[in-house]
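Peer 1: Here is the input, now give the coordinates:
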Amino acid sequence: MFGWATDVGVDLGTATVLVYVKGKGVVLCEPSVVAMHRDTRQVLAIGEEARRMLGRTPGNIVAIRPLREGVIADYDVTEAMLKAFLRRVSGPRLLARPRMVICIPANVTTVEKRAVMEAAIEAGARTVTMVEEPLAAALGAGLDITQPAGHMVIDIGGGTTDVAVLSLGGVVLSESIRIGGDKFDEAIVRYMKMKYNLLIGERTAEEVKITVGSAGCDSRNESIEVRGRDLMSGLPKTVTITSAEVREAVSELVTSLCDTIKAVLEATPPELSADIQERGIVMTGGGAMLHGLDQVIAQETGVPAYLADDPVSCVARGTGRVLEEFEVEDNHLVVLRKLM
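Peer 2: Got it, this is the predicted structure:
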């Protein structure tokens, strides 16, 4: 336990939930997975324990991800998951209901914002302030976005990618697309079906992406044995897949991602474009760690691109900077406006 948390920052991600406690840093990083009884909907496991059950549960138990493409897909399960994580960092009873800064994707709807806020309140938060993920990612990456200078941040999460240009403590323009690490995994699953008639699970696809995955034609040329079920015979089967095949599997998604980045750059005011050209594009989020993706973006846009330090925890650390350095108001406004 970490004592009674009075201020917490939450990166409520499609694939992973990270919790930052004021004065302590990131104290929790768990998969956004919940295992529950199919009929009674009783929660049986949450986080890493539930993730190990994905694809391996008996008929009466189901392991689900309550968030899809950056937004809440199952409100009750999301609330239960948040409550469990808050208890882990605050103690068995939420005697002191914490103030919470929670991140949301750029350009989400009012309904989606309200669902996040209500889930956080029901989970035990006293007050909730929502901050757009690109802002938090920029802060977590150590950027000084309070000055009149342009910065571009690309936050590639499990369900969404946020592309934003920031200046003077706010978002100048942004775009959010439903492409992330999960889409890369799904593309690998489809590729294995089409080419090898092999059915594999999400966890296997993720392992392939991490171990031999590549976004561009670079020097990575590795291979891995993949086990699954043959769709023709129904029997177990093993095939070998290479980095080049993974590049082929995810190529359409990488192209769509680059097109979105170029569209944002084309709409950026010229003075800010010059700043971005000088400073480069900062990439955060777990999906940004796909091997060679930074090189592909740099080649396609003509702007240098680089990974932030510890890209997975950037958004959570950004909420921490809000908690540590600025007073969090009891409203939904972007608190970074106070920097002015």
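Peer 1: okay, CA-based contacts and neighbour counts for the rest of this
Peer 2: Will do.
Peer 1: can you give me the strands in the stretch 201-340 of the chain?
Peer 2: 223-230, 236-242, 281-284, 305-307 (DSSP state E, counting those that start in this stretch).
Peer 1: want to throw those strands into JSON lines with distance to Glu133 and mean neighbour count?
Peer 2: Formatted as JSON lines, those follow (distance: least, CA to CA, whole Å; neighbours: other CA atoms under 10 Å):
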{"stretch": "strand 223-230", "distance to Glu133": "34", "mean neighbour count": "16"}
{"stretch": "strand 236-242", "distance to Glu133": "34", "mean neighbour count": "14"}
{"stretch": "strand 281-284", "distance to Glu133": "10", "mean neighbour count": "26"}
{"stretch": "strand 305-307", "distance to Glu133": "16", "mean neighbour count": "19"}
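Peer 1: run this one through as well so I can compare:
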Amino acid sequence: MFSATAIGIDLGTANILVYTKEKGIIINEPSVVAVDAKTRTVLAIGTEAKAMLGKAPDSILVIRPLRDGVIADFDVTRSLLKLIMERAAKELGSAFRKPSVMVCTPSGATAVERREIHDAVKYGGAKTVHLIEETVAAAIGAGLPISEPVASVIVDIGGGTTEVGIISFGGVVSSNTVKVAGDRMDEAIIHFVRKQYNVLIGDRTAENIKKEIGYAPVPHEAEHMEIRGRDIMTGLPKTINLSSLEVQEALKESLYAILECIRATLENCPAELSGDMVDQGLVISGGGALLKGMQEWLSKEISVPIHIAPQPLESVAIGTGLSLTMIKQLEKMSR
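Peer 2: From the prediction side, this is the model:
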């Protein structure tokens, strides 16, 4: 049995979450690091570093060390994890000794990428490190009966990747990953505003637009939002009025890429499990699950019930933490 020193980490492209069974989510910070451009010394992490995005002088580099669900900058990720583990130690106080850590990896991660994740967490101060596929962690966190002989279908739309998995008897029957998720949607909004209005906006503004007036392809009454950016022609600040219908159009390509990934996974599902899907439907988690109209649109496109995970943003982190008590069971099933 694991003690309070067992923690689960969701090493996400957009956010890093740390979960303990006793206290739940103890850390939820953006996966952003600010470093000194010359010495590479870490100056800030998380929310503090994210506030510097697009605003820092040349002497400070603001880095997102995780891209498309895997480590893009190993040294910075290692430093980030070390500081995250130190914060977890402060949160847990005397209950925190060298912890056993369960960390999620994207289904499509290579052996080298998995080793990098393992080594980065070990460097952070973990006693033992276990890896779990993101789809399995998300399914556990969403409360799906993964060990039963029924199809548990999970669609995790994160920051860098969308992971789709069909799980039965604790193992992944069919899975697919596509590098289209929240970040790609933000990029699509930036590109649209630049092309349509000749205005340059940053990642944070694009993310706010997506959250406030972003819609999946469903009919809705138009909403508007005033945004500020830099006019490409004059170089001066400019305010424009953006409609939710325009944002909806900008997001279509990304959303249909996610839909194709879901369809490809379902097509590879054994016939016996396909019958379960008609009754059980599928569960969506991750930040993308919160996009307005997402549930309604997917239900219409796939013709099965669509459910949103109870805590979509925290499903993977909760799943990694809970899976620590299921290690032997999961290992047995994955053989």
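Peer 1: Now compute the TM-score of the two chains, please.
Peer 2: Remark: TM-score between the superposed chains equals 0.95 [TM-score structural alignment, normalised by the length of the second structure]; 330 aligned residues with a CA RMSD of 1.8 Å.
Peer 1: on that earlier part again, as a markdown table, the strands of the stretch 201-340 of the first structure with distance to Asp39 of the first structure would be great.
Peer 2: Output for those, formatted as a markdown table (distance: least, CA to CA, whole Å):
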| stretch | distance to Asp39 of the first structure |
| --- | --- |
| strand 223-230 | 28 |
| strand 236-242 | 30 |
| strand 281-284 | 39 |
| strand 305-307 | 44 |
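Peer 1: With respect to Ala136 of the first structure, which of those lies nearest?
Peer 2: strand 281-284 (10.4 Å; CA to CA).
Peer 1: longest helix of the second structure?
Peer 2: helix 244-267 (DSSP state H).
Peer 1: relative to strand 224-231, how tilted is that helix?
Peer 2: Inter-element angle recorded for helix 244-267 of the second structure and strand 224-231: 100 degrees (by axes from the mean of the first three to the mean of the last three CA atoms, to 10 degrees).
Peer 1: got the contact list for the residue positioned nearest the centre of the first structure?
Peer 2: By CA atoms, centre = their mean, the first structure has its centre lying nearest to Gly157, at 2.6 Å. Contact analysis of Gly157 of the first structure by CA atoms under 8 Å, 6 or more residues apart in numbering lists 13-15, 180-181, 285-288.
Peer 1: Tell me how many other residues crowd Pro269 of the first structure.
Peer 2: 13 (other CA atoms under 10 Å).
Peer 1: Could you pull out the helices in the first structure for me?
Peer 2: Under DSSP H, the first structure gives helices at 48-51, 75-90, 110-123, 133-140, 181-196, 202-212, 243-267, 270-279, 293-301, 314-325.
Peer 1: These: which one's closest to Val19 of the first structure?
Peer 2: It's helix 314-325; of the helices of the first structure, that one is closest to Val19 of the first structure (CA to CA) at 6.5 Å.
Peer 1: what distance separates that closest one from the centre of its chain?
Peer 2: 16 Å (CA atoms, centre = their mean, to the nearest Å).
Peer 1: and it, which residues are buried?
Peer 2: 314-323 (16 or more other CA atoms under 10 Å).
Peer 1: Using CSV, lay out those residues together with distance to Pro269 of the first structure.
Peer 2: Listed next are the buried residues of helix 314-325 of the first structure as CSV, based on distance: CA to CA, whole Å:
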residue, distance to Pro269 of the first structure
Cys314, 26
Val315, 26
Ala316, 29
Arg317, 29
Gly318, 26
Thr319, 28
Gly320, 30
Arg321, 28
Val322, 27
Leu323, 31
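Peer 1: Nearest to Thr6 of the first structure among those residues?
Peer 2: Leu323 (10.4 Å).
Peer 1: Which residue lies closest in space to the closest one, excluding its sequence neighbours?
Peer 2: Spatial nearest neighbour of Leu323 of the first structure, excluding adjacent residues (CA to CA, 6 or more residues apart in numbering): Lys22 at 6.3 Å.
Peer 1: how many other residues sit next to that neighbour?
Peer 2: 19.
Peer 1: and what of Lys328 of the second structure?
Peer 2: Lys328 of the second structure has 11 nearby residues by other CA under 10 Å.
Peer 1: again with Gly108 of the second structure
Peer 2: 19.
Peer 1: pretty sure it contacts Thr177?
Peer 2: Yes - counting by CA atoms under 8 Å, Gly108 of the second structure touches Thr177, with 6.2 Å between them.
Peer 1: Show me the strands in the stretch 1-150 of the first structure, by range?
Peer 2: Using DSSP E, counting those that start in this stretch, the strands of the stretch 1-150 of the first structure run over 7-12, 16-21, 25-31, 34-37, 43-46, 61-64, 67-68, 71-72, 99-104, 127-132.
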